[in-house]
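Novice: no FASTA, just this:
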């Protein structure tokens, strides 16, 4: 099949007829807003010739930037040799083994073993199943409940939807899995009270994102996770961190939890592990849990995905991590992130509807408060100017969020700030005109 041979109008018509988009309107009057055909660094180009600064790394995940030919070369070389093999029945392949080893070197604490998945939702579902299976093997089958937090996002598969604290996602099909509990996202007092109310002997795990991304870029108080770790240890509860968005340099550290000096017992990852060049995720477990699973198991671990340990995806991940390390992208995330944060703070005072500027590394947000929802208006104007951002308006929130590629330059950060400033100015003028 030869691509790039169809007109823009024909592709839009085909899209409307055949492509049911994720997290999008089911029907759009004019078809997709953009049909992208190439990317380079922090920029995307669509079929009409428009150039846009990808201020969201597409979906929080294109950490090394678009158009990296070395990734394509590694993928092609691996496909020519061994594209894929099943890793069921103790079969394996070299890229999966080497990636698991590399992750053990990078991960916080004593997270030493990895179960591979195809993405973040699968990673979260896997973590919940593994932790419940672990407690069954430990002779505590009543430990089934998973405590998660308000404003959290953990995915859209069955278990991960049920764990998501944003109620709109759980209401989508109105058929959620049992044994998920929700607690205020920053209150350790509420966490302790919930555990004592439900009974510690019924709680399998507590799961949290180091920084809540899709829920609105919420950064916890400095001691929050240390207090959580103490509570989990006190009640013998497994602590799971969801690093799907925050992993692989996004926050200015390789993993988000490094900012808080706390190591989890299990860790979910995806997105930045391949920078979106292949579908891959996973769950890392501590040396202790890995050892106990091995000692207590008497049969087959009856959980696995067709593409667990996918050879090509793992080879891509290894190259992606190599680029992150060689190009000092974690350090660049910290430096450019501070410039982004300071730039947003400088424009904050110009607009009275901005109530808070927040960020850590290359993840940032502008909170708004006005009688009219402002974030969608800003998003619309920013897109016209050539900036991709995102609006979070669930549960009474009104937030514009940013998550550009970690390879962004100082000049490109200033370009982003300039465009969002222009978009805010247009929205402010329109609001005043309607007043």
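Specialist: It's in. Remember, predicted model here, so these are calculated numbers, not experimental data.

Novice: CA only for contacts and neighbour counts going forward, please
Specialist: Noted.

Novice: Residue 293 contacts residue 134, correct?
Specialist: Yes: Residue 293 lies in contact with residue 134 (C-alpha atoms under 8 Å); the separation is 6.6 Å.

Novice: and the comparison structure, right after this:
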């Protein structure tokens, strides 16, 4: 088998090269066969899968099992914020493995202490204590548990069109179709409509109307559910998989005021939007709001080693000063993961990676997507910040009928994604949207190359537009 190349090579001249030899390709075939025989994949009908085999990665690129190089506009699951195989983080993991591979969480270790310090220095307000978890879902689980114990209340409110994780509480808080088969209505989760002007639940005609009406709806929900029964409101600061709908500043500040008025804890879910993704260390910074609890994962280690956590405000932390917190994890603050976090944060700081994400969003991705929207009738809306953008694809720009139904896909959407891959781009898609979510380290040339591919692939979507 010989390596394939994309039909059009739009990669920058300085894009990394890799010699994919026959032995690697043979290993890839074996890997695929073993995967199909033994691996049970998440969120999937197992017999219908045809997973891509990845044999290598570097920077903003991956190589698949045929030797094809693809520009990674997905950051995998939106977590390789510092790109693939960053040498400083790889070296830190190797060095930590040589020094101390593991230690039980009741003991202090240097990597965990330093990681907690670096995270606390970057979280807003007084979120100065860090509880480490294995990932984002259990971070949400523990944040909710802390809020319930702190308030003595049980209900937790979250918005439709959201994702908070796959564990029991987190999936019940989730506001997308993945919740449905797992929801028995007994978790204390209550859902409400958040602001989303393009598909407004409130028939709004402006962002100001949408913010005011969404806040009125949330306040009514709180009143009808009983404020004294509600422990927390959980919001993705900027919803990720659900569509990268940036809420108005007035809305987020209104949620903070509503929580303060009723003694409700405000939990900001930063699992996807945090650690530079939106051009700020945390997306909540865009709204000048400080939550009571903040959950994180993904970008904290760029996914190199699994790690998540909860940043805890002083008033909630004091609840457990002399009262044991009834929760923990065997691998909380695992040294290998903590060392990866330290190296990731230090690399982001030293290399100006957060600033790069902001600049690329403002100067390259945002302007180009808005220009593409003027030419492609299939683009209903573009929205985003930093390297965190959504392209909403429609069959009809007037009725806004989506190119794929909510909760599913379509042949038209599949054709667009196939064209992206054929041209050398690995996209991130959900329902009728393509998310432009490359690494925060992406160069201007790489970003333009990826957008060139997307521009061409969207001709396929345009062919499906009514009329």
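Specialist: Yes, it's here. Bear in mind that the values here come from a model prediction, so they are computed numbers and not experimental data.

Novice: what's the TM-score here?
Specialist: Remark: TM-score between the superposed chains equals 0.91 [TM-score structural alignment, normalised by the length of the first structure]; 413 aligned residues with a C-alpha RMSD of 1.7 Å.

Novice: before we move on, back to that, so which of residue 293 and residue 134 of the first structure has more stuff around it?
Specialist: Of the pair residue 293 of the first structure and residue 134, residue 134 is the one with more neighbours under other C-alpha atoms under 10 Å, namely 21 against 18.

Novice: quick one, what contacts the more buried one?
Specialist: Contacts here follow C-alpha atoms under 8 Å, 6 or more residues apart in numbering; on that basis residue 134 of the first structure touches 289, 293.

Novice: Need the three-state assignment for it.
Specialist: Classification of residue 134 of the first structure using DSSP: H, G, I helix; E, B strand; the rest coil returns helix.

Novice: counterpart of it in the second structure?
Specialist: Superposed on the second structure with TM-score structural alignment, residue 134 of the first structure falls opposite residue 150.

Novice: again, but for residue 105 of the first structure
Specialist: When the second structure is aligned by TM-score structural alignment, residue 105 of the first structure is paired with residue 121.

Novice: Would you confirm that its match contacts residue 129?
Specialist: No: applying C-alpha under 8 Å, one finds residue 121 of the second structure not in contact with residue 129, separated by 10.2 Å.

Novice: Those two: who's more crowded?
Specialist: Set side by side, residue 121 of the second structure and residue 129 show more neighbours around residue 129, with 18 against 13, by other C-alpha under 10 Å.

Novice: From residue 119 of the second structure, how far off is the match of residue 134 of the first structure?
Specialist: Look at residue 150 of the second structure and residue 119 of the second structure: by C-alpha to C-alpha, to the nearest Å, they are 23 Å apart.

Novice: for the second structure, what spans make up the helices?
Specialist: 22-38, 75-78, 87-99, 110-122, 136-151, 168-173, 207-225, 249-262, 314-317, 335-350, 353-360, 366-375, 411-422, 444-462 (DSSP state H).

Novice: And the fourth one, what does it pack against?
Specialist: Taking 3 or more C-alpha pairs under 8 Å, 6 or more residues apart in numbering; DSSP states H and E as contact, the helices and strands that helix 110-122 of the second structure lies on are strand 129-133, helix 335-350.

Novice: which of the residues in it are buried?
Specialist: 111, 112, 113, 115, 116, 118, 119, 120 (16 or more other C-alpha atoms under 10 Å).

Novice: just the first one next, same as before
Specialist: For helix 22-38 of the second structure, the buried set under the neighbour-count rule, 16+ other C-alpha under 10 Å, comprises 24, 25, 28, 31, 32.

Novice: now for that helix, which elements pack on it?
Specialist: On a contact count with 3+ C-alpha pairs under 8 Å, 6+ apart, helix 22-38 of the second structure meets strand 54-58.

Novice: what span of the first structure lines up against the strand it packs on?
Specialist: Against the first structure, strand 54-58 of the second structure falls on residues 36-40 (TM-score structural alignment).

Novice: what about that stretch, distance to the chain center?
Specialist: 22 Å (C-alpha atoms, centre = their mean, to the nearest Å).

Novice: What of stretch 230-242 of the first structure?
Specialist: Distance of stretch 230-242 of the first structure from the chain centroid (C-alpha atoms, centre = their mean) equals 22 Å.

Novice: what span of the second structure lines up against it?
Specialist: In the comparison with the second structure, stretch 230-242 of the first structure aligns to the range 257-269 (TM-score structural alignment).

Novice: Need the residues that contact the matching stretch.
Specialist: When contacts are defined by C-alpha under 8 Å, 6+ apart, stretch 257-269 of the second structure is touched by residues 140, 143, 147, 151, 164, 219, 227-228, 230-237, 255-256, 284, 291-296.

Novice: can you tell me which of those are in strands?
Specialist: Counted as lying in strands by DSSP state E, out of the contacts of stretch 257-269 of the second structure, are 230, 231, 232, 233, 234, 235, 236, 293, 294, 295, 296.

Novice: aligned partner of the second one in the first structure?
Specialist: Under the alignment (TM-score structural alignment), residue 231 of the second structure maps onto residue 204 of the first structure.

Novice: And for that match, the neighbour number?
Specialist: 25.

Novice: Then the one 10 residues further on?
Specialist: As a burial measure, the neighbour count of residue 214 of the first structure was computed by other C-alpha under 10 Å and equals 21.

Novice: Apart from its neighbours in sequence, what residue is nearest it?
Specialist: residue 153 (6.1 Å; C-alpha to C-alpha, 6 or more residues apart in numbering).

Novice: any idea how far the one you found is from residue 99 of the first structure?
Specialist: For residue 153 of the first structure, the distance to residue 99 of the first structure - C-alpha to C-alpha - is 26 Å.
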